[in-house]
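Asker: Turn this into a model:
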Amino acid sequence: MSEYSGKNAVITGGSSGIGFATAELLVDAGARVVITGRSRATLDAAAERLGENALAVRSDVASLPDLDAVAARVRDGLGTVDALFVNAGITSATPFASTTEETFDESFAINVKGAFFTVQKLAPLLSTGAGVVLTTSAANVMGMLETSVYAAGKAALRSMARSLSRELLPRRIRVNAISPGPVDTGILENTMTKEAADQFKAERVAENPMGRFGTPEEVARAMAFLAFDATYTTGTELAVDGGITQL
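Answerer: Prediction:
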């Protein structure tokens, strides 16, 4: 029997990067998975790669009607959920002095509001003993340049992992956070110029104790551990960052 045979999972932001790597790991090990994302084309391509045990639902986590629709599709398609990976988010690198209200609002709407209501809308479908994993970031403890809005949102998710752990503990549902450090997901190239992305990567590699970027697959294995195997762990944040926040 495959490791996750008979298990059901939902992954927001599951069409690329860490989310897709987690979906692929779980599907390959026998789970049924619902992935969400904002791009229909990217979702369709991901679903084709994942195969028949994956269902792709287009959704913007900042939209509560979209989250209601996701919950309905998950209820109809899976019934109950054993693992919820709250992974959808955006990265923004903006200088403090030039950060606009629009940039601030978009970041918090997706990274914080979206995460909170994802858990709220899907909580009724979580099975007894289910695991919820929120994706934070090493940036929430490092005080990095040009990340004040992004880092503040990820710090809010760290706090949320603790609070929601208390809220859901009576149902034996565990809530934890995964804190990736520098991981090569391709997102930098989508949010920066190539020159800026190359410079940012070089700086991160130079300061990292392990001297490299992590891979989405390495983070996916840690996410699966928190969701399924860490049965006596709740409210914690697991750093998967090459040691940058620890050494």
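Asker: From now on I want contacts and neighbour counts done on CA atoms only, so please keep to that.
Answerer: OK.
Asker: could you point out which element follows the lengthiest helix in the chain?
Answerer: In the chain, taking DSSP state H as the definition, the longest helix is helix 148-168. Next along the chain after helix 148-168, taking DSSP states H and E as the criterion, comes strand 174-180.
Asker: can you list the residues that contact that following strand?
Answerer: 129-138, 157-158, 161-162, 164-165, 168, 219, 222-223, 226-227, 231, 233-241 (CA atoms under 8 Å, 6 or more residues apart in numbering).
Asker: Among the residues you listed, which ones are in strands?
Answerer: Applying DSSP state E to those, the entries found in strands are 129-135, 237-240.
Asker: Now neighbour count too, for those, in JSON lines please.
Answerer: Shown next, in JSON lines, are these (neighbours: other CA atoms under 10 Å):
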{"residue": "129", "neighbour count": "18"}
{"residue": "130", "neighbour count": "24"}
{"residue": "131", "neighbour count": "30"}
{"residue": "132", "neighbour count": "30"}
{"residue": "133", "neighbour count": "27"}
{"residue": "134", "neighbour count": "25"}
{"residue": "135", "neighbour count": "25"}
{"residue": "237", "neighbour count": "22"}
{"residue": "238", "neighbour count": "16"}
{"residue": "239", "neighbour count": "20"}
{"residue": "240", "neighbour count": "22"}
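Asker: how about these, which pair is most distant?
Answerer: 129 and 240 (23.9 Å; CA to CA).
Asker: residues touching residue 173, list them.
Answerer: Residue 173 is in contact with 126-132, 165, counting by CA under 8 Å, 6+ apart.
Asker: Now for these: which two are most distant?
Answerer: The widest separation within those (CA to CA) is 14.7 Å, between 127 and 165.
Asker: Would you mark the buried spots in the longest helix of the chain?
Answerer: In terms of neighbour count (16 or more other CA atoms under 10 Å), helix 148-168 has its buried residues at 148-158, 160-162, 164-166, 168.
Asker: Would you do the same for the sequence below? I want to compare the two.
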Amino acid sequence: MGRLQGKVALVTGGGAGIDLASAQAFAREGARVAICGRNLETLKAAANLILGGAVTIQTDVSRLEDLDRVFAQIQVQFGGLDILFCNAGWSQFKPFLSHPESRPALTARGFSFDQWLRRGRQRVAKHQHHSGHQSSDTKPGCTLSAELLDRGIRVNTISPSPIDTEFFGRHADDDGAAKKSLHLNINPSKRLGTAEEVAELALFLASDDSVWVVGADYGIDGGAGNL
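Answerer: As a prediction, the model looks like this:
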């Protein structure tokens, strides 16, 4: 029996790269999987690559009303959610309060999924691009993991260095080839990580193998974080 047998998993941005690799890993271990993102055709193509298929939901995760619709659909189709892997987005190095939706939206977004998660069975992993680690302070009000732990929800984060996916060069101001070359030169392992390597870490955090892991941030970066 797989490590996620009988679980329901949602992967945001689940159409390619780390998203798709993680959805595939979850399904391989027995989970029923839903993926969501902006491009429906990309999601449908990805679903065909996931064992047993996947529910595809077109959505913009930056919109709170879209998130409510996603969780409501999962509730109808699966009866609840056990695993949430928040993986959509990319890093922008700006002051937190400079974002117009900063605190109110992020707070609401962080707690909006709570009503849909099945009590005592859930585990949540969040992928964050490598731009600093989660605070080690575990007092309520300091981290999401502390706020939600008494509800049976574990929150952990994954902080990868650049991963070799099609994400490189996707944006107009992003020279993918130059960025790859830079990171190859400065990374002690002299290579980029793979989506599958990050997916295996996400699988560990989503499973009961990590039941004693709470509020941790995992750097998966080939040693780059030690520089």
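Asker: wait, which of the contacts of residue 173 of structure 1 is closest to residue 203 of structure 1?
Answerer: The closest of those, once distances to residue 203 of structure 1 are taken by CA to CA, is residue 132, at 32.2 Å.
Asker: what lines up against the closest one once you look at structure 2?
Answerer: Aligned counterpart of residue 132 of structure 1 in structure 2: residue 124 (TM-score structural alignment).
Asker: once aligned to structure 1, how far is the biggest helix by length in structure 2 on average?
Answerer: Criterion DSSP H: the longest helix present in structure 2 is helix 64-78. Here the mean offset of helix 64-78 of structure 2 against structure 1 after fitting is 0.9 Å, by mean CA distance after the TM-score superposition for structure 1.
Asker: any chance you could map the helices in structure 2?
Answerer: 17-28, 40-47, 64-78, 102-112, 144-148, 176-186, 195-206.
Asker: deepest of the ones you listed, which one?
Answerer: A comparison of the helices of structure 2 by mean neighbour count, using mean count of other CA atoms under 10 Å, puts helix 17-28 on top with a mean of 25.
Asker: now that helix, how far from the centre of its chain.
Answerer: Its chain's average C-alpha position is 10 Å from that of helix 17-28 of structure 2, according to CA atoms, centre = their mean, to the nearest Å.
Asker: Now do the contacts for the residue nearest to the spatial centre of structure 1.
Answerer: Taking CA atoms, centre = their mean as the criterion, residue 87 is the residue nearest the geometric centre of structure 1, at 1.7 Å. Counting by CA under 8 Å, 6+ apart, residue 87 of structure 1 touches 11-14, 18-19, 115, 134-135.
Asker: Name the nearest of the residues you listed relative to residue 181 of structure 1.
Answerer: residue 135 (11.0 Å).
Asker: That closest one contacts residue 86, correct?
Answerer: Yes - using CA atoms under 8 Å, residue 135 of structure 1 is in contact with residue 86, at 6.2 Å.
Asker: Find me whatever residue is spatially closest to the counterpart of residue 182 of structure 1 in structure 2, sequence neighbours aside.
Answerer: Under the alignment (TM-score structural alignment), residue 182 of structure 1 maps onto residue 162 of structure 2. By the measure of CA to CA, 6 or more residues apart in numbering, the closest residue to residue 162 of structure 2 outside its immediate chain neighbours is residue 192, 6.4 Å from it.
Asker: Structure 1: which residue goes with that neighbour?
Answerer: Match for residue 192 of structure 2 (TM-score structural alignment): residue 213.
Asker: still on that earlier bit, run through the residues that contact the residue nearest to residue 162 of structure 2.
Answerer: 161-164, 180, 183-184, 222.
Asker: would you turn these into a markdown table with distance to residue 94 of structure 2?
Answerer: Listed next are those as a markdown table, based on distance: CA to CA, whole Å:
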| residue | distance to residue 94 of structure 2 |
| --- | --- |
| 161 | 19 |
| 162 | 19 |
| 163 | 22 |
| 164 | 24 |
| 180 | 23 |
| 183 | 21 |
| 184 | 25 |
| 222 | 26 |
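Asker: Show me which pair in these is furthest apart.
Answerer: 180 and 222 (14.1 Å).
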